[in-house]
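Chemist: okay, structure incoming, though there's no sequence with it:
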């Protein structure tokens, strides 16, 4: 900076208290820059004064002054002092600028535009779209679906149930994390890489064989639709699964709780028919005990006339599409529930009607006609998780140590123990395969002193 004893000092107008802070408009390789000399301290009031008054950044370039041969008042470089207390000084500095634009300004503007563009439209991180588990097309299939429009993607999504996507989400997230840590392309793995991932699931995470096979299906199906079958049948993948199966031989299935215990508890249980929660919970467990179907199937029951036919001695439900077994050529059978006037607590007709009456206003506010509606917060159809929570609280009160989903296995196993025909068990529980029932659901039943059931109050009916 020029010293205060410069010969040009006399030509500079004083602008208030200078506070011994000289400013110079000097030459540079690009253009004249506004330089503010700072004392050895943390902040400068002067720099803030420049910014607020001029509304410009401290690094702004001032255009080069060009001599004007037609006038005697051409701007010239000057040295002088500017007060740090003058908020209007910016106007005086800018008055000395020529009208010619600085060569550095377009460059600065271009940089600024590029920065802004990168912030809004820049390439996102690899996990922002490719690994977003909320949209199926954003998983490993994204490369195959780039040319698809919105209507085509929406049609494709209908082949997936929401519950299935929720199950796959956990497996996909773990696969993406493993692929990232091992520098593997999560959307296009090799058979060797998939086999290595499956081995880590067993060796490190100690997952069961059935869970690992689920992960194998998720990765082979969702990573790359073009090579799905090749991944599943890859030699290394098949052999690593065989090794895991050998390490974990099938254990003897433990006995399952007896349905008679829960029925005895419900028979003597006092239910407040004016309490929405107790009424819905009681209705839900009765429907599960009578039918032996999945908890998810309860979310498909509706109260409108097209889906629910009510008479004095029976109620028929036609579940809406969405069961695990529903497909283009098969639909879940209807539910026919019979009256049981001798035992009110075990009468499904009474409790279904009571549930419909108590929740009528809440259904109207939710603009839905599902049989089961959430009890708290905003009214909406009760999900499988919500209904399972209701059953869990009832199990705790009844002293049953089991998961809510075990009702299906307990009902079917009890019917098998009582020599119920296999075809009837499959039809009542909506099983498509006898092997599935025998392999996963048929279990030894714990013995009790009494034996009671409510399955006679339910019968499956075929659609015309």
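Modeler: Happy to help now that I have it. Just so it is clear, the model here is predicted, and its values are computed rather than measured. Residues are numbered from 1 along each chain as shown.

Chemist: going forward, measure contacts between C-alpha atoms and count neighbours the same way
Modeler: Noted.

Chemist: list the buried residues of the longest helix seen in the chain.
Modeler: Across the chain, the longest stretch assigned as helix under DSSP state H is helix 162-181. Across helix 162-181, burial judged by 16 or more other CA atoms under 10 Å covers 168-169, 171-172, 175-176, 178-179.

Chemist: identify the residues contacting the host helix or strand of residue 436?
Modeler: In this structure, residue 436 sits in helix 434-436 according to DSSP states H and E. Residues outside helix 434-436 that contact it (CA atoms under 8 Å, 6 or more residues apart in numbering): 422, 426.

Chemist: give the buried residues for stretch 395-410.
Modeler: Neighbour-count burial for stretch 395-410 flags 395, 398, 404-405, 407-410 (criterion: 16+ other CA under 10 Å).

Chemist: and that stretch, how far apart are its ends?
Modeler: With CA to CA, to the nearest Å as the measure, stretch 395-410 spans 13 Å from end to end.

Chemist: just the residues contacting it, thanks.
Modeler: So stretch 395-410 is in contact with 256-259, 262, 265, 288-289, 292-295, 388-389, 391-392, 429, 441-443, 445, going by CA under 8 Å, 6+ apart.

Chemist: take a look at this one as well, against the first:
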């Protein structure tokens, strides 16, 4: 269909020696758009382009003016009619790409911010305050993990006892993998961010506050159809740890992941509903697998 379109328009314009500048300009644009796919194409509209430019100047930039086609220009149009339908176009590779590029123009920063915030909240079971303090200068990455070293005191820490490292593990499903999402997020925001903290505003590109992160998480809850009169941003912490315990993750692992000092906190606020179901058996699953497989 595209071949017939090119040949039809080119043939129509080649029938007569005098054409409107607007028609010739349109034809040149058509040739230019196809140049990347047709061998030798760039050298077969030079005369047509030069003559159009001169004619446009002589007509005071009036595209409704008339221009005459020289024999060279006619031959170029004939070349296109003969060659555009032949199977000699440049080959298109469908192999594995050597590098992937993210288009900032198509990058929906708000959605990716919400996604990375949600995955962090679920897979680390950390407070919003802690997540806003994750710093890229204290981040170590590998193919399967991302580790953040906390360089400041957290809510339950005291002088002399700094919070443990926060580790993100890769997950088998890419769309739910916090490691993949984080790397995508960093690559997409690399030229935009104005701060070394992981989570930055999609408006100012600077570090967000705890209240901003809480608002993001509530937006995710609302869009998921969850009643905000019953659940808030802090509910992610309880949901992930309860899901982990229900899946058989040991209490010790849950305590270390959520950075709780006493099991009473977990048992008092998050464990009651699980225990009411008759308890669970322990297993050796990773915390992330237990949470994301629910």
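Modeler: Perfect, I can see it now. The structure displayed is predicted, hence computed values, not measured ones.

Chemist: still on that earlier bit, quick one: name whatever helix or strand follows the helix holding residue 436 of the first structure.
Modeler: According to DSSP H and E, the helix or strand after helix 434-436 of the first structure is strand 458-461.

Chemist: other SSEs contacting that following strand?
Modeler: Other helices and strands packing on strand 458-461 of the first structure, by 3 or more CA pairs under 8 Å, 6 or more residues apart in numbering; DSSP states H and E, are helix 276-291, strand 334-338, helix 422-429.

Chemist: which residues of the second structure does the helix holding residue 436 of the first structure align to?
Modeler: Aligning helix 434-436 of the first structure against the second structure (TM-score structural alignment) gives residues 263-265.

Chemist: that stretch vs the first structure, mean deviation?
Modeler: Its matched residues in the first structure lie on average 1.5 Å from stretch 263-265 of the second structure after superposition (mean CA distance after the TM-score superposition for the first structure).

Chemist: ok now that stretch, how far from the chain's centre?
Modeler: 39 Å (CA atoms, centre = their mean, to the nearest Å).

Chemist: same check, this time on stretch 20-30 of the second structure
Modeler: Worked out by CA atoms, centre = their mean, stretch 20-30 of the second structure lies 38 Å from the chain centre.

Chemist: in that stretch, which residues are buried?
Modeler: 20-22, 24-25, 27-28.

Chemist: in helices only, show me these.
Modeler: Short answer: the buried residues of stretch 20-30 of the second structure in helices (DSSP H) are 21-22, 24-25, 27-28.

Chemist: hang on, the earlier thing: from the buried residues of stretch 395-410 of the first structure, which land in strands?
Modeler: Residues of these located in strands (DSSP state E): none.

Chemist: what's the match for residue 218 of the first structure in the second structure?
Modeler: Checking with TM-score structural alignment, residue 218 of the first structure has no match.

Chemist: so where does residue 218 of the first structure fall, helix or strand?
Modeler: helix 209-222.

Chemist: the following helix or strand past that helix packs against which elements?
Modeler: Using DSSP H and E, the helix or strand that follows helix 209-222 of the first structure towards the C-terminus is helix 228-232. Using 3+ CA pairs under 8 Å, 6+ apart, the elements in contact with helix 228-232 of the first structure are helix 191-203, helix 209-222.

Chemist: quick check: helix 228-232 of the first structure aligns to which part of the second structure?
Modeler: Going by TM-score structural alignment: helix 228-232 of the first structure matches no residues.

Chemist: and the next element down the chain from that helix?
Modeler: helix 235-247.

Chemist: not counting that next one itself, show me its contacts.
Modeler: 191-192, 194-195, 198-199, 202, 209, 213, 231-232.

Chemist: separation between residue 323 of the first structure and residue 106 of the first structure?
Modeler: Using CA to CA, we find residue 323 of the first structure at a distance of 63 Å from residue 106 of the first structure.
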